[in-house]
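> show me how the following folds:
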Amino acid sequence: MLQASESGAGTAGPLAERRAKLSMAWLGVVPFLLFALLFLIGPTLYLIIGAFQNPAGEFTFANLTALFQPQILAAYWISIRISLASAGLGALIGFFVAYAIVHGGLPSWVRSSTVTFSGVASNFAGIPLAFAFLATVGRLGLVTWFLNEAFGLNIYRMGFNLLSFWGLTLTYLYFQIPLMVLIIAPALDGLKREWREASSILGATNWQYWRMIGLPVLFPSLLGCFLLLFANAFGAIATAYALTGSSLNIVPILLYAQIRGDVLYNPNLGYALAFGMIVITGCSNLLYIWLRSRAERWLK
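Coordinates of the predicted model:
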């Protein structure tokens, strides 16, 4: 009897210790859960509820049907085009940069420096980024002045305009390319050197290796990264508003005008615009998560 009680006490000790560690682990997650509830889940639910209400607080579908107005559809289309262009170019350029630092045989300090810079640049947006591009390639920007003085090239007379579709796309690339470098580098690390060596032994060319091995393995990651970049660009508002003001009719600027404007003030329509953005970016992020889970099996 004494031995049995001692055995029970021995097993109860580690079990209680594991439960204590588990409770402490949950305690560490509480700040994140509170932050997500207050600044992500709560505001999202508030926007969704507001999208289905009129100014009197009554349930209605009028705000959602208003999204099919030609002006609003045009704003969504321009936003989608800018997001596709910046995501496509950002994914393409970022992939080659990431490949160069991962498999290009460059010194290790090049990779660490590039990754560090990418971590900073991918979060550099809003008014500072807009001012930086205006000071660089604006009409009186440093690069614009230098090209005109040194080579007689006036990029604005040649058709370039920073406050336009391609100007905003160029600005978005500043944070899209570094973000692509950060999220595609682990997938490139998953390409094992043995695969290339085996394909070379079997007589495969470099093109055949990429067509039959490299790209099929990386395709889920590449598509997932593209979707994440698309969602990242589609939801950007501070940079677009600070750079173009109301000269470019995109959804974030139209949403801002509905919620904060003096003439177009209609908060519930703004909530409906935000709801449409949530649906589009949410679908992109869900597809990214699914594709990432498929791609991670090659990293094990």
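> every contact and neighbour count from this point should use C-alpha atoms.
Fine.
> surely T60 is in contact with N54?
Yes - using CA atoms under 8 Å, T60 makes contact with N54 at a distance of 6.3 Å.
> can you map out the strands along the stretch 201-300 of the chain?
Read by DSSP state E, counting those that start in this stretch, the stretch 201-300 of the chain holds no strands at all.
> quick one: the helices in it?
206-209, 215-234, 238-244, 251-260, 267-295 (DSSP state H, counting those that start in this stretch).
> out of the ones you listed, flag the one nearest S23.
Among those, the nearest to S23 by CA to CA is helix 267-295 (28.1 Å).
> and the closest one, what's buried?
Across helix 267-295, burial judged by 16 or more other CA atoms under 10 Å covers 267-278, 280-281, 284-285, 287-289, 291-292, 295.
> so that helix versus helix 215-234, what angle?
Counting by axes from the mean of the first three to the mean of the last three CA atoms, to 10 degrees, helix 267-295 lies at 160 degrees to helix 215-234.
> please report the distance of A240 from L73.
Noted for A240: a distance of 18 Å to L73, by CA to CA, to the nearest Å.
> what's the answer for F52, then?
Counting by CA to CA, the gap from F52 to L73 is 19 Å.
> those two: who's more crowded?
Remark: of F52 and L73, F52 carries more neighbours, 20 against 15, as counted by other CA atoms under 10 Å.
> got a list of what the more buried one touches?
If you count contacts by CA atoms under 8 Å, 6 or more residues apart in numbering, F52 has them with 59-64, 268, 272.
> who touches stretch 30-50?
268, 271-272, 274-275.
> what's the closest of those to T244?
Using CA to CA, A274 is the member of these that sits closest to T244, with 19.9 Å.
> I'd like the distance between the residue nearest the centre of the chain and M180.
Centroid-nearest residue in the chain, with CA atoms, centre = their mean: N232, separated by 3.1 Å. N232 sits 11 Å away from M180, going by CA to CA.
> then G28?
Distance, G28 to M180, using CA to CA: 30 Å.
> and these two? Which one has more around it.
Each of G28 and M180 has its neighbours counted (other CA under 10 Å); M180 has more, 27 against 11.
> check which helix or strand the closest residue to the more buried one other than its chain neighbours maps to.
Leaving aside its chain neighbours, M180 sits nearest to G94 (5.1 Å; criterion: CA to CA, 6 or more residues apart in numbering). Element membership of G94, judged by DSSP states H and E, is helix 70-103.
> please give me the structure for this one as well, since I'd like to look at both together:
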Amino acid sequence: MRRASTGWLGALPLLAVYAFVFGVPALALLAGAFTAQGEPTLANFRHSLQGGNLGALAGSVKLSAVVAGLGAVLGTVLAYAVVTSRAAGLRAAVLTASGVLANFGGVPLAFFWVATLGNSGIVSGLLGLPSGSLFTFWGLVTVYLYFSVPMMVLVMAPAFDGLRPQWREAAASGGATAWQYWRLVGLPVLTPALLGGVVLLFGMAFSAYATAAAMGAGTVVPLVTLKIANMLTGDVLIGQENVALALSLDMIVVAGLVMAVYLPLQRRSTRWLR
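Okay, the predicted model is just below:
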């Protein structure tokens, strides 16, 4: 009992670091979001949900939803192909590459795509693609899919492993068709992981900043992350100095809702991996 009651002391330094690194900025964000010119107010939130600020928030939600949907479909299909493939070493190679590409973003990713499919890109020049085709909504979706699809592969590959071969054999011996097996057994088992992957991809695309900023996407696709950066580094109207903090708090609320959906789905999906 004594060891159990004092065991948490070993984690105390880590908890202190987390409290300082995340707690202090969070408190500063909360304090600034609810004040304007030193006075308590809710005006910052009213401004954050009006005009161009609301358009940027809606643009980020739209982009994230499209990326999450397409990334989930493509990643699930690729994960199933890899898991069911009999090619030696294919699974290990794809999962290793997915682990690398899922964390490949920011300025290097933007430079890679601009040098490849930009106005003077190598591939766009050879294929004769329209100038500026990369710097559109669907161009940005394509760039985001570069790291979203590998992440979905990493999420769905263990989920497909959770489908026991005995279940399919039992369904076949009972006279069930392939469609009935997937509808009554496969999809219910995969649904938590699939929905959790969609939510995870949505959160990744919603919070991404460096890639879109390096591509100059703010002139084509209004994004809340770019809007916040412009407010923090540029001129703002008097009395609206803290609207960027209110927009940041709006993003935290959206991210909190995303995690509130993702964590229960993740716990449920892990039951089939035991």
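> could you tell me the TM-score of the two chains?
The TM-score (TM-score structural alignment, normalised by the length of structure 2) is 0.91; 272 aligned residues with a CA RMSD of 2.1 Å.
> residue in structure 1 paired with G256 of structure 2?
When structure 1 is aligned by TM-score structural alignment, G256 of structure 2 is paired with G282.
> who's in contact with the residue lying closest to its match once chain neighbours are set aside?
Nearest residue to G282 of structure 1, sequence neighbours excluded (CA to CA, 6+ apart): A231, at 8.0 Å. With contact taken as CA under 8 Å, 6+ apart, A231 of structure 1 is in contact with 83, 280-282, 284-285.
> residue in structure 2 paired with A231 of structure 1?
Aligned by TM-score structural alignment, A231 of structure 1 pairs with G203 of structure 2.
> onto which residues of structure 1 does stretch 54-64 of structure 2 map?
Stretch 54-64 of structure 2 maps onto residues 73-83 of structure 1, going by TM-score structural alignment.
> post-alignment, the matching stretch versus structure 2, mean distance?
Taken against structure 2, stretch 73-83 of structure 1 registers an average deviation of 1.0 Å after superposition, with mean CA distance after the TM-score superposition for structure 1.
> so Y265 of structure 1 is in contact with L255, correct?
No - using CA under 8 Å, Y265 of structure 1 makes no contact with L255, being 9.8 Å away.
> and L249 of structure 2, how far from V24 of structure 2?
Distance, L249 of structure 2 to V24 of structure 2, using CA to CA: 14 Å.
> my bad, should have said P130 of structure 2
Note on P130 of structure 2: its distance to V24 of structure 2, by CA to CA, is 48 Å.
> quick one: contacts for W195 of structure 1?
I213.
> aligned partner of it in structure 2?
W195 of structure 1 maps onto W167 in structure 2, with residues paired by TM-score structural alignment.
> same deal with L173 of structure 1?
Checking TM-score structural alignment: L173 of structure 1 goes with L145.
> and that match, that's in a strand?
No - assessed with DSSP: H, G, I helix; E, B strand; the rest coil, L145 of structure 2 is helix; it does not lie in a strand.
> residues touching it, list them.
L145 of structure 2 is in contact with 67, 70-71, counting by CA under 8 Å, 6+ apart.
> let's see 7 Å
67, 71 (CA atoms under 7 Å, 6 or more residues apart in numbering).
> return the distance of it relative to A176 of structure 2.
36 Å.
> again with A255 of structure 2
Using CA to CA, A255 of structure 2 is found at 41 Å from A176 of structure 2.
> wait, what's in contact with the residue mapped onto S120 of structure 2 from structure 1?
If you follow S120 of structure 2 across to structure 1 using TM-score structural alignment, you land on L140. Listed by CA under 7 Å, 6+ apart, the contact set of L140 of structure 1 is empty.
> burial of M215 of structure 2, as a residue count?
Counted with other CA under 10 Å, M215 of structure 2 comes out at 20.
> quick one: what's aligned to it in structure 1?
Using TM-score structural alignment, M215 of structure 2 pairs with L243 in structure 1.
> for that match, which non-adjacent residue is closest in space?
A130 (5.1 Å).
> for the aligned partner of I213 of structure 1 in structure 2, give its distance to L273 of structure 2.
In structure 2, the residue paired with I213 of structure 1 is V185, using TM-score structural alignment. Distance, V185 of structure 2 to L273 of structure 2, by CA to CA: 15 Å.
> next, the angle helix 215-234 makes with the helix or strand hosting A187 of structure 1.
Here A187 of structure 1 sits within helix 165-189, counting by DSSP H and E. For helix 165-189 of structure 1 against helix 215-234, the angle by the same axes, to 10 degrees is 140 degrees.
> what is the orientation angle of helix 165-189 of structure 1 with helix 70-103?
Using the same axes, to 10 degrees: helix 165-189 of structure 1 against helix 70-103 is 40 degrees.
> next, the buried residues of helix 165-189 of structure 1.
165, 167-185, 187-188.
> roughly how far is that helix from the heart of the chain?
9 Å (CA atoms, centre = their mean, to the nearest Å).
> residue contacts, G75 of structure 2?
Taking CA under 7 Å, 6+ apart as the test, what G75 of structure 2 contacts is 149-150, 152-153.
> out of the residues you listed, which is nearest to V198 of structure 2?
The nearest one, if we look at these relative to V198 of structure 2 and count by CA to CA, is M152, at 8.0 Å.
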